[in-house]
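# quick one: sequence and predicted model below, then my questions.
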Amino acid sequence: MRERLTRARSLVGLGGRLVAQRLRQTAPRRTAVTILGIAFAVALCLTVSGVSVAIADQGSVAGSNVDYWIVPEGESSSTLPVSVGGPRFGDVHAVGDRLTSRSDVVYASPVSMQLLQLSHRGTTEYVIVAGVVAHDGLTVAGVNTSALTPGDPHYENGTYDGPWTGEVVISDGAGALLNATPSDSVRVRGQATSTREFTVAAVTDGGESGFGDVPVAVMHLSELQTLTGATASDTADQILVASTNPNIEDDLAGVYDHSSVVTRSDTGLTSVTDSDLALALAAAGFIVALVVGVLFVATTLGLEVTTDRRLWATLSAIGFSARSRAFLLFAQVGLLALVGGVLGVVLGRFGVFAANTAVGTVFENTLVAVYPVEFVGLGLTMALVVAVLTTPYLLWLTTRGSVTDTLKT
């Protein structure tokens, strides 16, 4: 075993010296092109993977503690955040209270989504407004509702005569759009009543869609219903349920006729098919990068191996076994791949930065690609795969022709 390790170290050292000789003397350009080819392939793979991971990780419309959405039949998770004008549920406060009273339900909150005009100091913009029954830990579109008074005071058991809180929590995107900060007053134009003033209780993160910050405002459901004329039937677009029971889905499906239940993993500000898109992008990026890397290495090192046929013939003549020659060749390719992989990891980081910068010039506060630390390992693994796939072809090139004929030329 020790003898094999010693031989392997010797072959790796010889491979390193051969690579260094090519870089300094015999073929610096082709060797540099090989390294750059691997680096380009790795950078391409990491940049595309960064985009796919960003798509897969887009913020959900509810917080991580929300397990289920009850939605009208035919609706999908892609319509949850902007379900305006579609089918709605009635008597939602009573249903929410009944579900919340269950021992296996943390809370249940009806959610109504409307696109309304908000005004502040001469600026008027359309904002997605969500009406909720406030509960501890509830988030909608990433907006934390803890700054709202718990419950829904104005509802007052269906009389809508309870205290009017006039509270609203807005996302960073809405705050930037309206230039509004906590304690500011904003005017909300309703569809059924005159414009009402609300006080900004907090400005929080939220509204992430993967293509920039969507302006979102969250208020009490009964106050939104009063603004939009939905008090008569107590309507909402969907009901979100936080539960400790993994088997509650069938019970929730029977709460309303013609409804369906969407699990937390299916919800998001973008279509449920984004997970498929992320997977397709990652797979396509990996395949394209792999093909590019293999072609670069096979072409450039193939020319080198053909040029060095006398070297390989000499090694065979002096007793280097086929296994030793294969290991020596892989050592050279592996060293080049390692250098190219490290360079590709750096270039991939710049690629992600460039993608975010380019899109950010069009969409503010946008993050279209990410670069988690795991990408370092992914990039080096990608370079190693290129080396492994290329070595058999290069090894075949070293065996072409007879040793005697090669040494005579």
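On my side now, so go ahead. Numbers count the residues shown, from 1 in each chain.

# from here on, just use CA atoms for contacts and neighbour counts.
OK.

# give me the element the closest residue to A236 other than its chain neighbours is part of.
Distances taken as CA to CA, 6 or more residues apart in numbering place S112 nearest to A236, at 4.5 Å, with adjacent residues excluded. Using DSSP states H and E, S112 maps to strand 105-120.

# swap in G206?
Going by DSSP H and E, G206 is not part of any helix or strand.

# what's the burial count for it?
25 (other CA atoms under 10 Å).

# contacting residues for it?
Contacts for G206 (CA atoms under 8 Å, 6 or more residues apart in numbering) come out as G59, A141, G142, V143, N144, S171, D172, G173, D213, V214, V216.

# if you look at those residues, which of them are in strands?
V143, N144, S171, V216 (DSSP state E).

# ok, so of those residues, who is nearest S119?
V216 (13.6 Å; CA to CA).

# coming back round to it: how near is the residue nearest to A236 to S209?
S112 sits 19 Å away from S209, going by CA to CA, to the nearest Å.

# same drill for these two, tell me which one is more crowded.
S112 (30 against 22).

# ok, the more buried one touching L221?
Yes: taking CA atoms under 8 Å as the definition, S112 is a contact partner of L221 at 6.9 Å.

# so what sits against both of the two?
Common neighbours of S112 and L221 (CA under 8 Å, 6+ apart) are A130, G131, V132.

# closest one of those to I70?
Of the shared contacts of S112 and L221, the one sitting nearest to I70 (CA to CA) turns out to be V132, at 14.2 Å.

# for V292, see how far away that closest one is.
Using CA to CA, V132 is found at 51 Å from V292.

# by neighbours, which of the ones in strands among the contacts of G206 wins?
V216 (29 neighbours).

# wait, isn't it in contact with G131?
No: using CA under 8 Å, V216 makes no contact with G131, being 10.9 Å away.

# packing partners of the helix or strand containing L303?
If you go by DSSP H and E, L303 is part of helix 274-307. Where contact means 3 or more CA pairs under 8 Å, 6 or more residues apart in numbering; DSSP states H and E, helix 274-307 is packed against helix 28-56, helix 374-398.

# so how far is stretch 51-58 from its chain's centroid?
1 Å (CA atoms, centre = their mean, to the nearest Å).

# contacts for that stretch?
208-210, 268-270, 274-275, 277-279, 281-282, 352, 367-370.

# same question for stretch 351-362.
Under the criterion CA under 8 Å, 6+ apart, residues A43, L44, L46, T47, G50, V51, T366, L367, V368, A369, V370, Y371 lie in contact with stretch 351-362.

# and stretch 190-200, by the same measure?
For stretch 190-200, using CA under 8 Å, 6+ apart, the contacting residues are 116-117, 166-170, 180-189, 226-229.

# next, the one to line up against it:
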Amino acid sequence: MIALRGLAHNKFRTILSAAGIAIAVISIMLLGSTGSGLIRIGEKTLERSSMDMWLTGKTFDLKSQFAGGSEGKITDAHKLESRLLKNSNIDFAMPVLTEIVYAYKEGAEPKAVFGTGLEGTGGSFVSILQGEGLIGDSHYNSGLYNGPWKREILIDGRAAKLLDVTIGDTLHIGKTLTEARKQEFKVIGLTNSLSSFTTGPMIVLYLSELQEITGNHYYDSVNLVMLRLKDPSRAEETQKQLETQYPEYAVSTNLNLIKKIIRQNSPVLAGAFFIVVLAVLMGVLLAVNTVLLSLNERKNEAGILKVMGLSKWSIIRYLCFDGFLVCIAGGITGVLLSLPLSRVLNILIYRAVGFEDLVLIDNSFIYIGTAAAVITGLVTSLLAAMWINRINAAELLRSV
């Protein structure tokens, strides 16, 4: 009760300190859960793709995909596909091109969307929600791009909403606005199977047609080749074979690819970690500041207690418990607020990039957040105890 009366004496300072601890706990839980969610979604996406291995350029990263640059591109993709299929353990190979293109309905405003080029969408790799899939890429013809154009595309739910189109509609698509005005493609199907690979609206075209409209047909360039193995247990052996045969490319299993993407995006992760550290430091400083200011106001009381013969431990318990209470209250508040905030964050993330249930707060993050609040309370009490230990009761009372 004495500690509670001490906290109530300066409500604003107490609330500010508790808020600092709460923000620190919320930062730990939400940012930690977001990072964990990205890894979880990445693993699930790769598992759903039914692919076991990925062949990419050695500088492959997410940024070069979106920029549409030549970094990390694989050349002579169709010939490479044929050579890969000669490997006794490779059952299926699919070159994939990803480029940003402009798309719009006649009379509508052009939008930049994520274009993906595939040779076809048969099998279990791409599931069609409505309409038809892409079957047979006819424009590529034995090393030349002189076959007939089909001009058919698939869209995902985000692209359908952004471009206000449905099955049967026609879209202008091109690498530039000038080129897009001259080229029309018909929407024949809806799929969300590939949506987890990108944060933006996606359209799926035949590989050779996307290559030609983006200039990648000159060197038969793609971003990656996905591989399905006959015997996934031999993945490591197959990886070594391909690395020896194609030293200019990076060969990754699903787990390797996730690690590579995380490593290449480490500046973003480091920034998030830095935010958490700052939030924790801010909470600690606010809590320490509250306790020390409170003790400074009560230093005469501390001196009197020393003169009365009370032990240091008794004085510390009497005067320092309020700082520990502030930290615990802030920690509990942070944990309780993190749960509804995670739901709000999930809604915003889904609307922005289409990732569903990205932020799921695991019990481990609740324990970490709670532990951070308790440790902060103990550190605060320790610093307060050191401050009390330095009080010279005789000098303090003479100055009264």
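Cool, the structure landed. Keep in mind that what you see is a predicted model, and the values were worked out from it rather than measured.

# and the TM-score between them?
Here the TM-score for the pair of chains, by TM-score structural alignment, normalised by the length of the second structure, is 0.70; 378 aligned residues with a CA RMSD of 4.9 Å.

# distance to A331 of the first structure and neighbour count added to the contacts of stretch 351-362 of the first structure, as CSV?
Output for the contacts of stretch 351-362 of the first structure, formatted as CSV (distance: CA to CA, whole Å; neighbours: other CA atoms under 10 Å):
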residue, distance to A331 of the first structure, neighbour count
A43, 23, 28
L44, 24, 25
L46, 25, 33
T47, 28, 27
G50, 30, 26
V51, 33, 23
T366, 43, 19
L367, 39, 24
V368, 38, 24
A369, 34, 24
V370, 33, 23
Y371, 29, 20
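
# first-to-last residue distance for stretch 354-366 of the first structure?
Stretch 354-366 of the first structure: ends 12 Å apart by CA to CA.

# and that stretch, how far from the chain's centre?
Worked out by CA atoms, centre = their mean, stretch 354-366 of the first structure lies 15 Å from the chain centre.

# buried set for that stretch?
Buried residues in stretch 354-366 of the first structure, counted by 16 or more other CA atoms under 10 Å: A355, N356, T357, V359, G360, N365, T366.

# longest helix of the second structure, counting residues only.
helix 312-353 (DSSP state H).

# gap between that one and the chain center?
Put simply, helix 312-353 of the second structure sits 24 Å off its chain's centre (CA atoms, centre = their mean).

# got the angle for that helix vs helix 266-297?
150 degrees (axes from the mean of the first three to the mean of the last three CA atoms, to 10 degrees).

# ok, the most centrally placed residue in the first structure to R325 of the first structure distance?
By CA atoms, centre = their mean, the mean C-alpha position of the first structure lies nearest to A54, the distance being 2.2 Å. Distance from A54 of the first structure to R325 of the first structure, counting by CA to CA: 44 Å.

# quick one: which of the buried residues of stretch 354-366 of the first structure is nearest R309 of the first structure?
R309 of the first structure lies nearest to A355 out of these, by CA to CA, at 43.8 Å.

# ok, of the shared contacts of S112 and L221 of the first structure, which one's closest to L397 of the first structure?
Among these, A130 lies closest to L397 of the first structure (CA to CA), at 66.6 Å.

# what about the equivalent of that closest one over in the second structure, helix or strand, and which?
If you follow A130 of the first structure across to the second structure using TM-score structural alignment, you land on T116. Here T116 of the second structure sits within strand 111-118, counting by DSSP H and E.

# against which helices or strands is that strand packed?
strand 90-104, strand 202-206, helix 207-214.

# what is the most widely separated pair among the ones in strands among the contacts of G206 of the first structure?
N144 and V216 (11.1 Å).

# coming back round to it: the strand holding T116 of the second structure: what's the following helix or strand?
Beyond strand 111-118 of the second structure toward the C-terminal end (DSSP H and E), the next one is strand 130-131.

# any idea how far that following strand is from the chain center?
30 Å.

# contacts for that strand?
I167, I188, G189, L190, T191.

# again, only using 6 Å
Strand 130-131 of the second structure is contacted from outside by I188, G189, L190, using CA atoms under 6 Å, 6 or more residues apart in numbering.

# in stretch 178-189 of the second structure, what's buried?
A180, R181, E184, F185, K186, V187, I188, G189.

# scratch that, stretch 35-42 of the first structure is what I was asking about
Of the residues in stretch 35-42 of the first structure, I35, L36, G37, I38, A39, F40, A41, V42 count as buried by neighbour count, 16+ other CA under 10 Å.

# which residues touch that stretch?
Stretch 35-42 of the first structure has contacts (CA under 6 Å, 6+ apart) with A289, V292, G293, F296, L336, G340, G341, L343, G344, G379.

# of those residues, which is the most crowded?
Result: G341 is most packed of the contacts of stretch 35-42 of the first structure (other CA under 10 Å), 33 neighbours.

# list the contacts of that one.
Per CA under 6 Å, 6+ apart, neighbours of G341 of the first structure: A39, G379, L380, A383.

# nearest to F330 of the first structure, of the residues you listed?
A383 (12.6 Å).

# I figured the closest one was touching L336, is that so?
No: applying CA atoms under 6 Å as the test, A383 of the first structure and L336 come out as separate, 9.0 Å apart.

# ok, now how distant is V291 of the second structure from A3 of the second structure?
11 Å.

# hang on, I meant E209 of the second structure
73 Å.

# before we move on, what about E71 of the second structure?
Using CA to CA, one gets 62 Å for the distance from E71 of the second structure to A3 of the second structure.

# repeat that for L210 of the second structure.
70 Å.

# can you pick out the residue with more neighbours from those two?
Shown here are L210 of the second structure and A3; by other CA under 10 Å, L210 has more neighbours (25 against 17).

# contacting residues for that one?
G117 are the contacts of L210 of the second structure under CA under 6 Å, 6+ apart.

# let's go with 10 Å and repeat that
By CA atoms under 10 Å, 6 or more residues apart in numbering, the contact list for L210 of the second structure reads 97-99, 101, 115-118, 151, 173-175, 204, 216-217.
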